[in-house]
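Student: Provided below for reference: sequence and predicted model.
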Amino acid sequence: MTEQTTHFGTNYRSLNDIRLRKAQLRTDLTKDSNKIAGLWNELMHKPKDKNTPTQRFSGAFNVGANVLDGLILTWKLYRMFGGKHASGPFNNKFSLFKKKKK
């Protein structure tokens, strides 16, 4: 953890010394507060998107391709592990996802 230092041994000789110390602590507290607020904003707020239209299209295309790939994988796993077998006149001859014969 962080180590906190305390100044118990500080000797104050007048009220003016106390006021100076208070002002110093207040400025330190303000600096720390501003630093924490800046770090919090960096952490919590997403920066504005500066992508070009081409990059946005490419990103959407990649997401679509990944979704399609996931759907195909899901269908294959479903069929492989005991899903319903498709029936119909063309499924016996022309099936993209039928089980392999052993």
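Tutor: Right, received. Where do you want to start?
Student: use CA for all of it now, contacts and neighbours both
Tutor: Noted.
Student: can you map out the helices along this protein?
Tutor: Under the criterion DSSP state H, the chain contains helices at 15-44, 53-80.
Student: distance of residue 90 from residue 14?
Tutor: 99 Å (Cα to Cα, to the nearest Å).
Student: Please disregard the earlier target; I meant residue 73.
Tutor: Distance from residue 73 to residue 14, counting by Cα to Cα: 78 Å.
Student: Specify which residue of these two has the higher count of neighbours.
Tutor: Each of residue 73 and residue 14 has its neighbours counted (other Cα atoms under 10 Å); residue 73 has more, 12 against 8.
Student: try this one next to it:
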Amino acid sequence: MTEQTTHSGPHYRTLDDIRLRKAQLLTDITKDSNRIAGLWNELMHKPKDKNSPTQRFSGVLSTGAGVLDGLILSWKLYRMFGGKHPTGLLNKRFGFFKKKKNK
């Protein structure tokens, strides 16, 4: 019986053919690596905002107002649900800082 082998890969005749193919593969690998690195950076790193100074200031102001609102809310909830009763100069002068008494 005769065996027939079909080898569809490239046939190299000399060492120069192998070196040439090796250089070609190295170039392709480098291109693919650079492309993957670029896609990875686009995926993982947030692009820098190109906002105007007015938009940045507005964002900072909005964030600051949100933080202040959260602090005030947390202070009110802390006082409402049994926190320390304030004693001090503000409590004596202004009645709205006092805790309401239930009659």
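Tutor: Received the coordinates, thanks. Just so it is clear, the model here is predicted, and its values are computed rather than measured.
Student: Please state their TM-score.
Tutor: The pair, once superposed, lands on a TM-score of 0.64 when counted by TM-score structural alignment, normalised by the length of the first structure; 92 aligned residues with a Cα RMSD of 3.2 Å.
Student: hang on, the earlier thing: present the helices of the first structure as a markdown table; the columns should include distance to residue 100 of the first structure.
Tutor: Listed next are these as a markdown table, based on distance: least, Cα to Cα, whole Å:
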| stretch | distance to residue 100 of the first structure |
| --- | --- |
| helix 15-44 | 50 |
| helix 53-80 | 9 |
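Student: Nearest to residue 86 of the first structure, out of those?
Tutor: Closest of the helices of the first structure to residue 86 of the first structure is helix 53-80, at 9.1 Å (criterion: Cα to Cα).
Student: picking up where we left off before, out of the helices of the first structure, which comes closest to residue 99 of the first structure?
Tutor: Here helix 53-80 is closest among the helices of the first structure (Cα to Cα), at 6.4 Å.
Student: Could you tell me where stretch 23-30 of the first structure falls in the second structure?
Tutor: With TM-score structural alignment applied, stretch 23-30 of the first structure matches the range 23-30 in the second structure.
Student: mean deviation of that stretch from the first structure?
Tutor: For stretch 23-30 of the second structure, the mean deviation from the first structure after alignment is 1.5 Å (mean Cα distance after the TM-score superposition for the first structure).
Student: Now do that stretch: distance to the chain's middle.
Tutor: 33 Å (Cα atoms, centre = their mean, to the nearest Å).
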